[in-house]
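S.K.: Quick one, structure for this:
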Amino acid sequence: MVSVHVQPCWFCFSQRILDCSPETSGAIGLELDQQQSDVRIRLRFLRGLIMRTKCNQAKWVLLGVALFLTLSAASWAQMTEYQENQLLGMESHVDNLTGHATAGAALYKRFCIGCHGVIGDGEGENAQWIDPKPRNFTIAQFKCRSTPTGTLPLDQDLFDTIGRGISNSNMPQWRPLTAEDKVNLIAYVKHFSTRWTTEKPGTPIEIPPEPEVTADRIKTGQALYKRLECWKCHGVEGRANGPSADTLQDDQNRPIKPFNFHDNTKFKCGSTDRDLYRIFMTGLDGTPMPSFADNIKPDEAWDLVFYLRSLQPMHSKEKAIAKQLGLKPIDPNAPAPNAPASQPENK
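M.R.: A predicted model of the protein is given here:
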């Protein structure tokens, strides 16, 4: 019979040294199962404890976030209410009249809120049906101004717009309003933007006296129309069908159409020659129509006025002179009158 010596193996488990010899393996197996069961119970307990700890931590984090948001919202609400009260102290001044925002609130709700919205952002309930879209008063950017591009308008400019309306839009002439109503309404419109508290209106541009209409001035105006590339938007005949016409957008990335001189007699910001001159030199802020104050001389702007008048449908002195001249639409590809003729290539 062969004697077999079994080398004991040692296990360290739960801080005890167990002799795992064959003689005791059965008992050890039962104890090991019990130990493993205890470990599983302890692991489940620890896992539950960790989960409860994480849950409690999450609760505290969420509670902290909620408290922060509540305090921030309360602070924001207080600041908003404070700013609102400050802005409701806004005034307007036209001649010897002084308008007050608090007095204009009821007028705005009655006449303006449907298009321009409760907060003056141009998103009233009627806005979705209107083209072009109503003005957004919160950014204090206005088309019809006597001041340079990028600056705030005068109160008088807003007064004139309310009384005149804006042609080719849904902004009517508010004839039922008295002068006092208008200045109060202007003050309320101004209260929608803090720009009026940090900036002053620009200095009105100077408009020189209108010169006599002549054939030379109309021809010079046509040359300017080409050089300034007005035709790219308004078309070679002023029909608003230039190559860029379908791509134009306003300051809020909404499609906008150029003015059609061929079919319209009134401009957005008036109907006189001075109104058209002013548009050239101030631009229509919020639209692709720029100011040409840095591109043409003050006297040249009158030449452009006269040429554009010759494109309009009504009978005018400018149109009669253009007809006598046999003036044809511009050719964008033709060289400028003073430009040297291109030489044929040598072959």
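S.K.: switch to C-alpha atoms for all contacts and neighbour counts from now on
M.R.: Will do.
S.K.: quick one: contacts for the residue most central in space within the chain?
M.R.: Centroid check for the chain by C-alpha atoms, centre = their mean gives Gln252 as the closest residue, at 3.9 Å. Gln252 sits next to Gly286 when contact means C-alpha atoms under 8 Å, 6 or more residues apart in numbering.
S.K.: tell me the SS of it?
M.R.: For Gln252, the assignment made with DSSP: H, G, I helix; E, B strand; the rest coil gives coil.
S.K.: what ranges do the helices span in the stretch 201-347 of the chain?
M.R.: Secondary structure of the stretch 201-347 of the chain by DSSP state H, counting those that start in this stretch: the helices cover 215-227, 231-234, 273-282, 298-311, 317-325.
S.K.: Export those helices as CSV, with columns for distance to Asn168 and mean neighbour count.
M.R.: Below are those laid out as CSV (distance: least, C-alpha to C-alpha, whole Å; neighbours: other C-alpha atoms under 10 Å):
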stretch, distance to Asn168, mean neighbour count
helix 215-227, 23, 19
helix 231-234, 15, 22
helix 273-282, 15, 21
helix 298-311, 18, 22
helix 317-325, 23, 16
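S.K.: Those helices: which one's closest to Ala187?
M.R.: helix 273-282 (23.0 Å; C-alpha to C-alpha).
S.K.: Tabulate the helices of the stretch 201-347 of the chain (CSV), appending distance to Met171.
M.R.: CSV is the format used below for the helices of the stretch 201-347 of the chain (distance: least, C-alpha to C-alpha, whole Å):
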stretch, distance to Met171
helix 215-227, 29
helix 231-234, 23
helix 273-282, 18
helix 298-311, 24
helix 317-325, 29
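S.K.: and Pro288, which of the ones you listed is closest to it?
M.R.: Comparing these by C-alpha to C-alpha, helix 231-234 comes nearest, at 9.4 Å.
S.K.: who's in contact with that closest one?
M.R.: Against helix 231-234 from outside (C-alpha under 8 Å, 6+ apart): 225, 237-238, 240-245, 258-261.
S.K.: ok, now stretch 259-272?
M.R.: Residues contacting stretch 259-272 (C-alpha under 8 Å, 6+ apart): 143-144, 161, 164, 166-168, 234, 237-240, 275-276, 279, 308, 311-314.
S.K.: Which helix or strand lies directly C-terminal to the helix or strand harbouring Arg40?
M.R.: Arg40 is part of helix 25-87 when elements are defined by DSSP states H and E. Once the chain leaves helix 25-87, the next helix or strand it forms, by DSSP H and E, is strand 91-94.
S.K.: What residues sit buried inside the helix or strand following that following strand?
M.R.: Counting by DSSP H and E, the next helix or strand C-terminal to strand 91-94 is strand 97-100. Neighbour-count burial for strand 97-100 flags Gly99, His100 (criterion: 16 or more other C-alpha atoms under 10 Å).
S.K.: how about this one, so we can line them up?
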Amino acid sequence: MRKVKGFFKKYRGMMPVFFLMLLSPALMATLQKTKDAYGLTHEIDTGKKVYQERCLICHGVEGNGKGPVDVVRRAEKTGRIIEIYSRDFTVGVFKFRSTPTGCLPTDDDILGTIADGIERSFMPSHKEVLSSEEREAVKEYIKAFSFRWEEEDPCDAITVKKPEGVDSPAFAEKGKMVYKEMKCWECHGYQGVGDGPKADDLKDDWGKQIRPFDFTTGALKRGSSPENVYITFTTGLDGTGMPAYEDSPSEEDRWHLVAYTLKLMKLKGRAE
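M.R.: Model prediction:
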């Protein structure tokens, strides 16, 4: 007993240090949780603020695509009227992805769409008006609208490696054959102008009528670099009638198809 008392008497001045040493793991864990909670709360608040200021008008308060401006109409040179509907984030189905059909997009896919916008769709670029922190925050806010982000594992992005010769007439000529064999003409027409025999019957997953792309009008919404066209053919456009061709035709023939459609778009050799 004397030894115990002697120990406390001898090291009495060190007791606060011993106490902090015992407490520090729990203290650090609490501080980290507080920091994490603050960081998460700050990100959610920032994402909500950005969404309300820049996204709500089209995508709606609940992210279901029913904002005050939920559909816009665009006239093409041919006189065809295209109706463009705002994305419904609640179902977690995205057209523009680097992942296989049926998969969620990667974070980079979403950030790319936010930053670059979607050509020909009235979805503007936010690269110059939002900071990287704000784009990250609104990306997380958008993901919160759908249960899929909590219940599904992410898919890997598809690797894209452009072969030499995509700009060559030989590639385009082979692509013309693939276009015919894969029956692309049934929707897009024999000349690629979107007037195929099935063109008037296409509907998206929400039952809204959609029009097949007229290649002769120029760039795709996703962008028309060879790589972007290839990934569109490979992943498909989920929620629409455009299927994925990851399994068929072969990778080589998909690049042939890229060459032919770029020729139809008169974008052969265009740099982006």
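S.K.: Any chance you could compute the TM-score here?
M.R.: Once superposed, chain against chain, the TM-score is 0.77 (TM-score structural alignment, normalised by the length of the second structure); 221 aligned residues with a C-alpha RMSD of 2.0 Å.
S.K.: Which residue of the second structure sits opposite the residue nearest to the centre of the first structure in the alignment?
M.R.: The equivalent of Gln252 of the first structure in the second structure is Trp206 (alignment by TM-score structural alignment).
S.K.: coming back round to it: the residue nearest to the centre of the first structure and Asp273 of the first structure: what is the separation?
M.R.: Note on Gln252 of the first structure: its distance to Asp273 of the first structure, by C-alpha to C-alpha, to the nearest Å, is 30 Å.
S.K.: sorry, back to before: tell me the gap between the helix holding Arg40 of the first structure and the middle of its chain.
M.R.: 43 Å (C-alpha atoms, centre = their mean, to the nearest Å).
S.K.: swap in stretch 113-128 of the second structure?
M.R.: On C-alpha atoms, centre = their mean, the centre of stretch 113-128 of the second structure falls 12 Å from the chain's centre.
S.K.: try stretch 162-175 of the second structure
M.R.: Computed by C-alpha atoms, centre = their mean, the separation of stretch 162-175 of the second structure from the middle of its chain amounts to 28 Å.
S.K.: Now do that stretch: everything it contacts.
M.R.: 226-227, 253-261, 263, 268-269.
S.K.: 10 Å - rerun?
M.R.: With C-alpha atoms under 10 Å, 6 or more residues apart in numbering as the test, stretch 162-175 of the second structure has contacts from 176, 178-179, 181, 226-227, 230, 252-264, 267-270.
S.K.: just stretch 4-18 of the second structure next, same as before
M.R.: Residues outside stretch 4-18 of the second structure that contact it (C-alpha under 10 Å, 6+ apart): Met1, Lys3, Met21, Leu22, Leu23, Ser24.
S.K.: The fifth one -> the first structure?
M.R.: For Leu23 of the second structure, there is no aligned position in the first structure, judged by TM-score structural alignment.
S.K.: May I see the buried residues of the helix or strand encompassing Leu23 of the second structure?
M.R.: Secondary structure from DSSP H and E places Leu23 of the second structure in helix 15-54. By neighbour count on 16+ other C-alpha under 10 Å, the buried set for helix 15-54 of the second structure is Glu43, Ile44, Thr46, Gly47, Lys48, Lys49, Val50, Tyr51.
S.K.: Also stretch 65-79 of the second structure?
M.R.: Gly65, Lys66, Gly67, Asp70, Val71.
S.K.: and of these, the nearest to Arg148 of the second structure?
M.R.: Closest to Arg148 of the second structure, out of all of the buried residues of stretch 65-79 of the second structure and judged by C-alpha to C-alpha, is Gly65, at 17.0 Å.
S.K.: residues in contact with that closest one?
M.R.: Here Gly65 of the second structure is in contact with Cys55, Leu56, Ile57, Cys58, His59, Val71, Tyr85, Ser86, Arg87, Asp88, Phe89, Thr90 (criterion: C-alpha under 10 Å, 6+ apart).
S.K.: how near is the equivalent of the fifth one over in the first structure to Pro134 of the first structure?
M.R.: This points to His59 of the second structure. Residue pairing (TM-score structural alignment): His59 of the second structure is matched to His116 of the first structure. According to C-alpha to C-alpha, His116 of the first structure stands 6 Å off from Pro134 of the first structure.
S.K.: Overlap in contacts, these two.
M.R.: Gly122, Glu123, Gly124, Asn126, Ala127.
S.K.: farthest pair in the residues you listed?
M.R.: Going by C-alpha to C-alpha, the pair spanning those furthest: Gly122 and Asn126, at 9.5 Å.
S.K.: Now do the shared contacts for those two.
M.R.: With C-alpha under 10 Å, 6+ apart, Gly122 of the first structure and Asn126 have common neighbours Ile113, Gly114, Cys115, His116, Lys133, Pro134.
S.K.: So which of the contacts of stretch 4-18 of the second structure is the closest to Ile81 of the second structure?
M.R.: Ser24 (66.4 Å).
S.K.: quick one, what contacts the closest one?
M.R.: Taking C-alpha under 10 Å, 6+ apart as the test, what Ser24 of the second structure contacts is Phe18, Thr30.
S.K.: What sits closest to the alignment partner in the first structure of Met242 of the second structure if chain neighbours are left out?
M.R.: Superposed on the first structure with TM-score structural alignment, Met242 of the second structure falls opposite Met289. The spatial neighbour of Met289 of the first structure that comes closest, neighbours along the chain excluded (C-alpha to C-alpha, 6 or more residues apart in numbering), is Gly283 at 5.6 Å.
S.K.: how far away is the one you found from Thr149 of the first structure?
M.R.: 6 Å.
S.K.: wait, doesn't Lys100 of the second structure sit right on Phe94?
M.R.: Wrong residue type there; residue 100 of the second structure is Pro, not Lys. No: the pair Pro100 of the second structure / Phe94 is not scored as a contact, 11.2 Å apart, by C-alpha atoms under 10 Å.
S.K.: which neighbours do the two share?
M.R.: By C-alpha under 10 Å, 6+ apart, the residues touching both Pro100 of the second structure and Phe94 are Leu237, Asp238.
S.K.: residue in the second structure matching Trp196 of the first structure?
M.R.: So Trp196 of the first structure corresponds to Trp149, using TM-score structural alignment.
S.K.: show me the contacts for that match.
M.R.: Trp149 of the second structure neighbours (C-alpha under 10 Å, 6+ apart): Gly92, Leu104, Pro105, Lys143.
S.K.: aligned partner of the first one in the first structure?
M.R.: The equivalent of Gly92 of the second structure in the first structure is Ala140 (alignment by TM-score structural alignment).
S.K.: Grab the nearest non-local neighbour of its match.
M.R.: Ser193 (6.1 Å).
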